[in-house]
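# Next input, structure requested:
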Amino acid sequence: PYLFKNGEWAEKIINSDAELQGMFDKMATSAGVRVFGAWGQRSSRAIQSTRGPIMMPEDVKGLRLRIPAIPMLRAMFDRLGAQSTPLGMLEIYSALSRGTVDGQDNGFDLAIPPRFHEAAKFWSATDHVNELVGFFGSERLWKGLNEADRELFRKASREAGMVTTQLTKQLDTDAIEILKKAGCTYVVPDIAAFRKAVAGVEDDLEGKMWPKGFVARLRKLQEA
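Down below sits the predicted model:
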């Protein structure tokens, strides 16, 4: 959580960092999937709740929260004391409506179109994760391309990413008005308090999901 300062930094680092590119190369070898771009800023992840606005980290304690099956997010919300439950997108509306969960973790781009705000009226812009659109394909296909054709794919991913970012920023602006018109409450919580509360939560996953020192190095790159 809070790894990148913003989406621009995420795009800059993910598409240029040598260690990350090495990790992508290993994935191409082991899984047969070639990542050739990560462009296009998605909506920042937030907490949408049925119980009330989330203003401070302690407000998350005891919250029955839907999350995707991502270990880092589970570690974050475990640290905050939430009762996190992995659910697929098609299950969220029903779970919120029936009270099976008290809230869900998502960005505007995945929460507004399915109208989750009809069931959960409180949106807290914690902005704890900046996500991008990944562009990938078969490694076997990639190996069969010459460098000029590969560059066409990379160029197309950058151009598609620019359009995605423009559309997302417009959606994010419109979403706040959509929430207000639907009688929802939109708040910006104490981001500094959230950053402090989850600081170091990635330590337990060091050496397992990424090399030791990797996260610290990416944070330091953004201090320049």
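# going forward, measure contacts and count neighbours with C-alpha atoms only.
Noted.
# How far off centre is the longest helix anywhere in the chain?
What stands out as the longest helix in the chain, according to DSSP state H, is helix 147-181. Its chain's average C-alpha position is 15 Å from that of helix 147-181, according to Cα atoms, centre = their mean, to the nearest Å.
# now for it, which elements pack on it?
Of the remaining helices and strands, those touching helix 147-181 by 3 or more Cα pairs under 8 Å, 6 or more residues apart in numbering; DSSP states H and E are strand 33-41, helix 108-111, strand 185-187.
# so of these, which one's packed in deepest?
Among the helices and strands packed on helix 147-181, strand 33-41 has the highest mean neighbour count (mean count of other Cα atoms under 10 Å), at a mean of 23.
# contacts for that one?
Under the criterion Cα atoms under 8 Å, 6 or more residues apart in numbering, residues 7-8, 11, 14-15, 24-25, 27-28, 130-139, 142, 153-154, 157-158, 160-165, 168 lie in contact with strand 33-41.
# Now do it and helix 147-181, the angle between them.
For the pair strand 33-41 and helix 147-181, the angle between their directions (axes from the mean of the first three to the mean of the last three Cα atoms, to 10 degrees) equals 40 degrees.
# all helices of the protein, in order?
Using DSSP H, helices in the chain cover 7-14, 18-31, 71-79, 89-98, 108-111, 139-143, 147-181, 191-198, 214-221.
# so what does the shortest one touch, helix or strand wise?
To tie it back to what came earlier, the one meant is helix 108-111. In this structure, helix 108-111 makes packing contacts with helix 147-181, judged by 3+ Cα pairs under 8 Å, 6+ apart.
# run the last query once more with 10 Å
strand 46-49, helix 89-98, helix 147-181 (3 or more Cα pairs under 10 Å, 6 or more residues apart in numbering; DSSP states H and E).
# for the longest one, which positions count as buried?
Of the residues in helix 147-181, those buried by neighbour count under the rule 16 or more other Cα atoms under 10 Å are 153-154, 157-158, 161, 164-165, 168-169, 171-172, 175-176, 178-179.
# from those residues, which is closest to Gln48?
Using Cα to Cα, the shortest approach to Gln48 within these belongs to Leu179, at 11.1 Å.
# Sequence B follows; please return its structure for comparison with A:
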Amino acid sequence: MKRIRPLLAGLALASLAFAATAQPALRMAYVAPPPVWGPIADHYAKEVADRSNGELKVQSFGAGQLGSLPQNYAGLRTGQIDMMLADTGTLALAKGGKDFNALFAPYVFRDHAHFKAFMQSDTFRQMLAPVEKEAGFKYVGYVSDRSPRQLTTSNRKVLKPDDMKGLKVRVPETPAILEVMKGWGAAPTPVPAAELYLAMKQGLVDGQDNGFDAIAGAKYYEVQKYAMRIDYIQSGLMVLMAADKWSRLSPAQQKAMTEAVAATEKWASQMTWDVATKSIDTLKANGMEIVEPDLAAFRQAADKVITGFDGQLWSKGTIEKIRAVK
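Alright, predicted model coming up:
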């Protein structure tokens, strides 16, 4: 009996120590359909669990289960959610994130390599620092490339901007994209990402913009006929965490979170490009026509709109700073 008591006491102390380090599951929100971003969210969660020796667990909620993008950003600030998996351009929706509207300015990046260079640049870090503080989140890191946004329609082949007149197109509710779509002649129509398939099926919108991988993953080929390769937005996925939650993690746990991002990015970015390439064949096999439009005409029309918003949608000179990144 004397031997059992010290053993029980030791077990009790061990349990208390584990309870002190273990954390409740961190709730990570994202708005895309689970078949599109779910594999990346799951891979990241596994990396976090492995690198924290099980102390940290990430539970993801896709398809807008925890709210829209603006609601998610507000939730990070108020503590209603713990984390976000989101497109880099959505930083414009964060409190104080006005200058990030420029990331969704069509053709602001020459190509994806230019975009990746920007995400690793001092220019990006200088833009991000005040937003992190004002919006109440920690930028944990860049977790995956996204294939360039394309245009799909159910009823019209688009070769030049004039062909878009009157088209009801669902796009992200970011000012730069909305205004450029209007400049191209389209009628941008807000629809939650989780409701987009049904909206296209019912004819509430004529088309949408997403990468080839997302188009195939969400089976939009069932309700769309044409896919125009316009490559007009370059972006990626990032992981954000509520600043208060981040500050409560130990240095070792914070390291596990950031290392998990880096490990996931290597896998996810390669997977994204592989899937995007295969997705073109999937779209063709399911009856979609891949269209090669006049990119010069789209770029020229977009630049006219973007120039007019310099100093309004973002601070004057922001576009030039981004384009100067090598």
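# For His117 of structure 1, see how far away the counterpart of Asp294 of structure 2 in structure 1 is.
Across the two structures, Asp294 of structure 2 finds its equivalent in Asp190 of structure 1, going by TM-score structural alignment. Between Asp190 of structure 1 and His117 of structure 1 the computed distance is 22 Å (Cα to Cα, to the nearest Å).
# between those two, which one's more packed in?
His117 (23 against 15; other Cα atoms under 10 Å).
# quick revisit: which one of the helices and strands packed on helix 108-111 of structure 1 lies closest to Leu73 of structure 1?
Each of those has some distance to Leu73 of structure 1 by Cα to Cα; the shortest is strand 46-49, at 11.6 Å.
# so how much does that closest one differ from structure 2 once superposed?
Strand 46-49 of structure 1: mean distance to aligned residues in structure 2 after superposition is 0.6 Å, counting by mean Cα distance after the TM-score superposition for structure 1.
# how far out from the middle of the chain is that strand?
What separates the centre of strand 46-49 of structure 1 from the centre of its chain is 13 Å, taken as Cα atoms, centre = their mean.
# Kindly report the same for stretch 115-129 of structure 1.
Mean C-alpha position of stretch 115-129 of structure 1 versus that of the full chain (Cα atoms, centre = their mean) differs by 14 Å.
# quick one: it aligns where in structure 2?
Stretch 115-129 of structure 1 corresponds to residues 219-233 of structure 2 when matched by TM-score structural alignment.
# how far does the matching stretch stretch from start to finish?
21 Å.
# The match of Asp294 of structure 2 touches Met56, doesn't it?
Yes. Counting by Cα atoms under 10 Å, Asp190 of structure 1 touches Met56, with 5.9 Å between them.
# quick one: common contacting residues for the two?
With contacts taken as Cα atoms under 10 Å, 6 or more residues apart in numbering, the residues that reach both Asp190 of structure 1 and Met56 are Ser124, Thr126.
# Give me the angle between the longest helix of structure 1 and helix 7-14.
Relative orientation of helix 147-181 of structure 1 versus helix 7-14 (the same axes, to 10 degrees): 150 degrees.
# how big's the offset between helix 147-181 of structure 1 and structure 2?
Relative to the matching residues in structure 2, helix 147-181 of structure 1 has an average distance of 2.3 Å after the fit, by mean Cα distance after the TM-score superposition for structure 1.
# coming back round to it: reformat the helices and strands packed on helix 108-111 of structure 1 as a markdown table; add distance to Leu221 of structure 1.
Listed next are those as a markdown table, based on distance: least, Cα to Cα, whole Å:
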| stretch | distance to Leu221 of structure 1 |
| --- | --- |
| strand 46-49 | 25 |
| helix 89-98 | 34 |
| helix 147-181 | 22 |
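# how about the host helix or strand of Asp50 of structure 2, aligned to which bit of structure 1?
Secondary structure assigned from DSSP states H and E places Asp50 of structure 2 in helix 34-51. Under the alignment (TM-score structural alignment), helix 34-51 of structure 2 falls on nothing in structure 1.
# what helices or strands is that helix leaning on?
With contacts defined as 3+ Cα pairs under 10 Å, 6+ apart, the secondary structure elements packing on helix 34-51 of structure 2 are strand 26-29, strand 58-61, strand 83-87, strand 137-145, helix 212-217, strand 236-242, helix 251-285.
# Of all the ones you listed, which one is nearest Tyr197 of structure 2?
Each of those was checked against Tyr197 of structure 2 via Cα to Cα, and the shortest separation belongs to helix 212-217, namely 10.1 Å.
# With structure 1 overlaid, how far apart is the closest one on average?
Using mean Cα distance after the TM-score superposition for structure 1, the mean distance for helix 212-217 of structure 2 is 2.1 Å.
# Show me what that helix is in contact with.
Counting by Cα under 10 Å, 6+ apart, 32-37, 146-152, 208-211, 219-222, 224, 227, 229, 272-283, 286 sit against helix 212-217 of structure 2.
# Contact partners for the spatially most distant residue from the centre of structure 1?
Centroid-distance maximum for structure 1: Asn146 at 33.0 Å, with Cα atoms, centre = their mean. The neighbours of Asn146 of structure 1, taking Cα under 10 Å, 6+ apart as the test, come to nothing; the list is empty.
# Quick one: map Thr272 of structure 2 onto structure 1.
Match for Thr272 of structure 2 (TM-score structural alignment): Thr168.
# tell me the contacts of that match?
Thr168 of structure 1 neighbours (Cα under 10 Å, 6+ apart): Gly40, Gln41, Arg42, Ser43, Ser44, Phe108, Asp109, Met162, Asp174.
# One more: Thr153 of structure 2?
Applying Cα under 10 Å, 6+ apart as the definition, the contact partners of Thr153 of structure 2 turn out to be 164, 167-169, 200, 205-209, 220-221, 223-228, 288.
# Nearest residue to the equivalent of it over in structure 1 in space, ignoring adjacent ones along the chain?
Taking TM-score structural alignment for the superposition, Thr153 of structure 2 sits opposite Ser49 in structure 1. Sequence neighbours aside, Gly103 is the residue nearest to Ser49 of structure 1 in space, at 4.0 Å (criterion: Cα to Cα, 6 or more residues apart in numbering).
# Next one: whatever residue of structure 2 lines up with the one you found from Val140 of structure 2, what distance?
Aligned against structure 2 by TM-score structural alignment, Gly103 of structure 1 finds its counterpart in Gly207. Summarising the geometry, the distance separating Gly207 of structure 2 from Val140 of structure 2, computed by Cα to Cα, is 33 Å.
# Same question for Gln150 of structure 2.
Computed as Cα to Cα, the Gln150 of structure 2 to Val140 of structure 2 distance reads 28 Å.
# repeat for Met181 of structure 2
In this structure, Met181 of structure 2 and Val140 of structure 2 are separated by 32 Å, where distance is defined by Cα to Cα.
# Tell me how many other residues surround Leu178 of structure 2.
When neighbours are defined as other Cα under 10 Å, Leu178 of structure 2 has 21 of them.
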